[in-house]
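**Student:** Structure of the sequence below:
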Amino acid sequence: MIADDWRAARSSAPPGHLDAAGYNIPSDRVHHAVVDHLRREREVGGHRAAPDLHPSRSALAALVGAGAGDVAFLESGTAAMAALLGGWRLPPGSRVGVGRTEYGSTLMLLHRLARLSGWKLLELPVDDDSRLDLDGLTSLLSDGLDLVALPHISSHRGVVQPAAAAGRLCHAAGVPLVLDVCQSLGHVDVGGAGATAYVGTSRKWLAGPRGVGFLIVPGLAEHDQDMDAAAPALGGHTWVHGDPSPLAGAARYETFEGPIAARVGLGVAVREHHDLGPAAIHARLAELGVAARRLLDGIGGWRAAEPLDEPSALVTLRPPPGADPEAAVENARSRAAQASLLVGAVPVGRAPADLPTPVLRISPSPGTRRETLDALARVLDH
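**Tutor:** Here you go, the predicted model:
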């Protein structure tokens, strides 16, 4: 079973860990790969210890149907988004569709770029669950959009956006789609989204080390006329006849300096993900998310913020009516910690356009046992 295989690979993981959406538990093999590379750097120096990351790029790219040359490693999902959007050539007056569930730092970046570049940000229409309204997107596209930015699953709400359908609509309209997969890659199927670019991170559902983000731009050469050749300050350029020109593929976005050992660890984590079977992992996580919502919704007055049968393992709970939201969330998290349970708390600033109050976030990994969820239910029923 996938749950047993997951637990066996993480023999030292705490059993009460319910925060995969914040920082998942790397396997013992991933941990050893990071430590071994750090030891190698100490013995021979960083440059001589430089690893071959091509297999890691290939494994990561395969999850979205791309190639190794389409992958750039950066320091975080936020850094990857900034590298991508900061270099996108859109003329003044361009219209950019943005979801209300957008991550706070990305929203700030987009507003800053809009002020500097004269873009107009348009809110993508959603339903009562903040799920993208495809008819509304079709209308916006017909009125004229130049770019769409969408989080596949948000940090504060476990609703799975219809990324594949949105990708088809954007492709038909000739509009690039930037898909934030920080909370979805390794969690749900991303392969059919058909996005122009994917931005993600290591430390969440892929169970890699901290300090690694990535950018995947399938077939980047075909989109070069729409993207700035500018690359991060520490890498990405070569010089031809006195003029800067970009490196081929996604390498133009990659920083030369960085936590190389963590990039090695991410490669190991992604290959483990393939070995365990992405479809089996996705099914197990969906099962856990549904079980957690059905168990916890209504306990102690807490209510699930997404539909109970939503096929994701990112579960958010709104505080009981009449309680001070911030105090209720922090108190619940503290009591959970006393019971050796690690859960997350999401502040309003994480999604200022969509989150009216803080929420408690529960995000089990595939190896989570039912008794761990039962223990959390007892805590919340206090």
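**Student:** Every contact and neighbour count from this point should use C-alpha atoms.
**Tutor:** Will do.
**Student:** quick one: secondary structure of residue 142?
**Tutor:** Using DSSP: H, G, I helix; E, B strand; the rest coil, the structure places residue 142 in helix.
**Student:** What count of nearby residues applies to it?
**Tutor:** 10 (other CA atoms under 10 Å).
**Student:** Also residue 308?
**Tutor:** Neighbours of residue 308 (other CA under 10 Å): 19.
**Student:** For the closest residue in space to it that isn't next to it in sequence, pull up the helix or strand it's in.
**Tutor:** Nearest residue to residue 308 in three dimensions, chain neighbours excluded: residue 293, at 5.4 Å (CA to CA, 6 or more residues apart in numbering). Element membership of residue 293, judged by DSSP states H and E, is helix 278-296.
**Student:** Counting neighbours, which bits of that helix end up buried?
**Tutor:** Judged by neighbour count (16 or more other CA atoms under 10 Å), helix 278-296 contains these buried residues: 278, 281-293, 296.
**Student:** For residue 257, give me its contacts.
**Tutor:** residue 234 (CA atoms under 8 Å, 6 or more residues apart in numbering).
**Student:** ok, it to residue 73 distance?
**Tutor:** In this view, residue 257 and residue 73 are 10 Å apart by CA to CA, to the nearest Å.
**Student:** Residue 315 too?
**Tutor:** Taken as CA to CA, the span from residue 315 to residue 73 is 29 Å.
**Student:** ok, residue 380 - how many residues close by?
**Tutor:** When neighbours are counted by other CA under 10 Å, residue 380 registers 18.
**Student:** Likewise for residue 370?
**Tutor:** 11.
**Student:** Over to the one 5 residues further on?
**Tutor:** Residue crowding around residue 375 was assessed by other CA under 10 Å; the count is 15.
**Student:** To compare with the earlier structure, here is another sequence to fold:
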Amino acid sequence: MSAFDVQRVREDFPILRQEVRGRPLVYLDSAATAQKPQAVIDAIVRFYQHDNANVHRGVHVLSERATEAYEGARETVREFINARDAREIVFVRGTTEAINLVAQTYGRKNVGPGDEVLITHMEHHANIVPWRMLCEQTGATLRVIPVDDRGELVLDAVDALLTEKTRLLAVTHVSNALGTVNPVKELTRKAHAKGIPVLVDGAQSVTHFPVDVRELGCDFYAFSGHKMFGPTGIGVLYGRLERLESMPPYQGGGDMILSVTMEKITYNRVPHRFEAGTPNLEGAVGLAAAIRYLRSLGMDAIAEHDRALMAYGTQALESVPGLRLVGTAREKVGVLSFVLEDIHPHDVGTILDREGICIRTGHHCAQPVMQHFKVPATARASLALYNTREDVDALVRGLHKVREVFG
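**Tutor:** Okay, the predicted model is just below:
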């Protein structure tokens, strides 16, 4: 951690300076939404103060500047994930919309009765429900790669599940409920060997380590701005250009067309074909600022900080009497999910809140994996680049307080 000055990083996040309930804020809920550095806040304010106008169609100077900022953000995203072409970057509201877009465009065009869509047992609901809906609409079947008791995929099952009926594999890069890092490069290789495209849910990965979509080889990659220290309401769907160009529009309206008559509509080129209506301009600007901030720190340095803090946090939590970690994969990042013996996770979260500690409790929009581990819910502490060992120590003290309250 010597190469990563976490105390200096914390100074960039104004929200962390406050006290809550008379105690210094300990924010351990970044997997739900991450806090924003001043650089992102300033970029959004500056856009509204100086450049705010609608994009693409205006000939006045503000519209030209707004368009330059918006399309510049697309190029910033392209560089960040090493896509080949800026046309492969589609701005959406977030990971959820990105997956729904693929399900209702690529899926509706290529999945039919008797076909199969393959997902995993650890998916977030956003990577389950759209595929279930697609299967109900088309008569296809949803198949599932199982997980073991460590929270790792049962890779021996993959080859048998990838069949001539499989039309798409959709898999999370990092489980939001367990922290498991899945071998998406290997999974993509296996799927492509049988001509099966792959979608990766990257909502929990892009903040923890470098992501190179060309190295992974996937066909689609989705992530959200608000989980990577950017604004809410903005996200990205990366799609290989040939995939996107083969897909019909997702929604109708302005900017996704080239011409409209009452007799005929000519649709716009990729990526604008998938960006109907006025886009989230300040969101794109803020997302670009968040990416620049991450790159200024260095993704490799962030990853090393994360690994060290996860190791420290795992060891610290294992010392708490009656605590059981849920998800002990050999490779995991960002997430420490646990249950305390005979104490409901919601009670754990409520008492920790009184100590100024923010964690998440519940099923984390991953009910199937909760059912696998035979728990209704877990308490989840999620770590980010601004968290410290002192935050982990405060969590452990808070958990001892929880045990005292419940005797």
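**Student:** before we move on, the earlier item: which residue lines up with the residue nearest to residue 308 of structure 1 in structure 2?
**Tutor:** Under the alignment (TM-score structural alignment), residue 293 of structure 1 pairs with residue 314 of structure 2.
**Student:** Identify the residues contacting the residue nearest the centre of structure 2.
**Tutor:** The centroid of structure 2 falls nearest to residue 203 when counting by CA atoms, centre = their mean (0.9 Å). Applying CA under 8 Å, 6+ apart to residue 203 of structure 2 gives the contacts 95, 173, 174, 222, 223, 224, 227.
**Student:** So the aligned residue in structure 1 for it versus residue 94 of structure 1, what's the distance?
**Tutor:** Matched by TM-score structural alignment, residue 203 of structure 2 corresponds to residue 182 in structure 1. Using CA to CA, residue 182 of structure 1 is found at 26 Å from residue 94 of structure 1.
**Student:** how about the corresponding residue of structure 2 for residue 368 of structure 1, what does it touch?
**Tutor:** Using TM-score structural alignment, the partner of residue 368 of structure 1 in structure 2 is residue 387. Residue 387 of structure 2 sits next to 6, 10, 27, 28 when contact means CA under 8 Å, 6+ apart.
**Student:** Kindly indicate the member of those residues with the most neighbours.
**Tutor:** residue 28 (26 neighbours).
**Student:** contacting residues for it?
**Tutor:** Contact partners of residue 28 of structure 2, counting by CA under 8 Å, 6+ apart, are 357, 358, 359, 360, 381, 382, 383, 384, 387.
**Student:** now swap in residue 269 of structure 1 and tell me
**Tutor:** Residues in contact with residue 269 of structure 1, defined by CA under 8 Å, 6+ apart, are 26, 27, 30, 206, 207, 208.
**Student:** same thing with residue 401 of structure 2?
**Tutor:** Contacts for residue 401 of structure 2 (CA under 8 Å, 6+ apart) come out as residue 351.
**Student:** redo that, cut-off 10 Å
**Tutor:** Residue 401 of structure 2 is in contact with 348, 351, 352, 355, 395, 407, counting by CA atoms under 10 Å, 6 or more residues apart in numbering.
**Student:** Could you measure from the residue of structure 1 most remote from its centre over to residue 97 of structure 1?
**Tutor:** Residue farthest from the centre of structure 1, counting by CA atoms, centre = their mean, is residue 241 at 39.6 Å. In this view, residue 241 of structure 1 and residue 97 of structure 1 are 39 Å apart by CA to CA.
**Student:** burial measure for the nearest residue to residue 105 of structure 1 once chain neighbours are set aside, as a count.
**Tutor:** Leaving aside its chain neighbours, residue 105 of structure 1 sits nearest to residue 78 (7.1 Å; criterion: CA to CA, 6+ apart). Applying other CA under 10 Å, we find 21 residues neighbouring residue 78 of structure 1.
**Student:** now residue 188 of structure 2
**Tutor:** For residue 188 of structure 2, the count of nearby residues is 22 (other CA under 10 Å).
**Student:** That one corresponds to which position in structure 1?
**Tutor:** Using TM-score structural alignment, residue 188 of structure 2 pairs with residue 167 in structure 1.
**Student:** I'd assumed residue 178 was in contact with its match.
**Tutor:** Yes. Contact criterion CA atoms under 10 Å: residue 167 of structure 1 and residue 178 qualify, at 9.3 Å.
**Student:** what do these two both touch?
**Tutor:** With CA under 10 Å, 6+ apart as the test, residue 167 of structure 1 and residue 178 both reach 148, 194, 195, 196.
**Student:** In three-state terms, label residue 223 of structure 2 for me.
**Tutor:** With three-state DSSP as the basis, the three-state label of residue 223 of structure 2 is strand.
**Student:** Contact partners for it?
**Tutor:** Residue 223 of structure 2 neighbours (CA under 10 Å, 6+ apart): 92-99, 200-207, 234-238.
**Student:** Which residue in structure 1 aligns with it?
**Tutor:** Counting by TM-score structural alignment, residue 223 of structure 2 corresponds to residue 200 in structure 1.
**Student:** before we move on, what about residue 233 of structure 2?
**Tutor:** Under the alignment defined by TM-score structural alignment, residue 233 of structure 2 corresponds to residue 211 in structure 1.
**Student:** For its match, which residues are in contact?
**Tutor:** 74-77, 201-203, 258-263, 266.
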